[in-house]
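> Sharing a sequence plus its predicted fold:
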Amino acid sequence: MIESIKKYYRVDRREISFLKFILEAYDGLAILTTVDSKKGIVVINIAPGCEADVKMILQDLKQNVMIEYIPYNNSDI
């Protein structure tokens, strides 16, 4: 079985729910889970083969929402 791709982001914590609902609207594309709500750290589990679609969605959302990719490192989170 192919596993999803995990990518961590720092987002405006007030926009976590909005971002989650947007990604869920694209059924089966990605799942957002909150790692640290106070710091706005989320992980997006991306379905295999959907990385380009998620990247395009996030690039578009960056026009209105603070979204910053962070390399995963437990000491940073």
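All right, it came through fine.
> going forward, measure contacts between C-alpha atoms and count neighbours the same way
OK.
> For the residue lying closest to residue 58 once chain neighbours are set aside, list the residues it contacts.
Excluding the flanking residues, the one nearest residue 58 by C-alpha to C-alpha, 6 or more residues apart in numbering is residue 67, at 7.6 Å. Taking C-alpha atoms under 8 Å, 6 or more residues apart in numbering, we find residue 67 in contact with 9, 10, 11, 12, 58, 61.
> go on, residue 39?
So residue 39 contacts 10, 13 (C-alpha under 8 Å, 6+ apart).
> what about versus this one:
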Amino acid sequence: MMDTVTRYFQIHRRDLVFMKFILEAYEGLSTLSTEDRDKGIVRLNVPQPFNDDVDALIEALRMEISITEVELPEGSIVEPAPQPCKEGLYHA
């Protein structure tokens, strides 16, 4: 099983859907979950081998949207990242 890195970013609420669609276009690069919609905090679960690729994508996105990496917001409840099962499907 591949190790994942969990990273948090703050973006404008209006850019949530844009960022989600961009990340979905790079299938398998990461998964995005909204941690706090009102504050624009999103969580990315990134397979370790793709962490540098996500860094490059975030830098490119900064030309389009305001995006800042942040620490886990205090008091947040984080759900575990989905884990692949042997059939290739995901489950929590």
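Okay, I see it. It should be emphasised that the depicted structure is a prediction, and the values quoted were computed from it without experimental measurement.
> before we move on, the earlier item: please spell out the ChimeraX selection for the buried subset of the contacts of residue 67 of the first structure.
Typed into ChimeraX, the line below selects the buried ones among those, using 16 or more other C-alpha atoms under 10 Å:
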select :9,10,11,12,58
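> Let's see which of the contacts of residue 67 of the first structure end up in helices.
58, 61 (DSSP state H).
> what are the ranges of the helices in the second structure?
So, for the second structure - with DSSP H - the helices run 16-25, 51-61.
> now for those helices, which one comes closest to residue 91 of the second structure?
helix 16-25 (18.3 Å; C-alpha to C-alpha).
> Mind reading off the mean deviation between that closest one and the first structure?
Helix 16-25 of the second structure differs from its equivalent in the first structure by a mean of 0.6 Å after superposition (mean C-alpha distance after the TM-score superposition for the first structure).
> okay, and that helix goes to which residues in the first structure?
Aligning helix 16-25 of the second structure against the first structure (TM-score structural alignment) gives residues 16-25.
> That stretch: how far from the chain's middle?
Chain-centre distance of stretch 16-25 of the first structure: 9 Å, with C-alpha atoms, centre = their mean, to the nearest Å.
> Likewise for stretch 31-41 of the first structure?
9 Å.
> Figure out the length between the terminal residues of that stretch.
From its first residue to its last, stretch 31-41 of the first structure covers 14 Å (C-alpha to C-alpha, to the nearest Å).
> Spatially nearest residue to the residue minimising distance to the centre of the first structure (excluding sequence neighbours)?
The centroid of the first structure falls nearest to residue 44 when counting by C-alpha atoms, centre = their mean (3.7 Å). Sequence neighbours aside, residue 32 is the residue nearest to residue 44 of the first structure in space, at 4.4 Å (criterion: C-alpha to C-alpha, 6+ apart).
> Can you give me the separation between the one you found and residue 54 of the first structure?
Counting by C-alpha to C-alpha, the gap from residue 32 of the first structure to residue 54 of the first structure is 11 Å.
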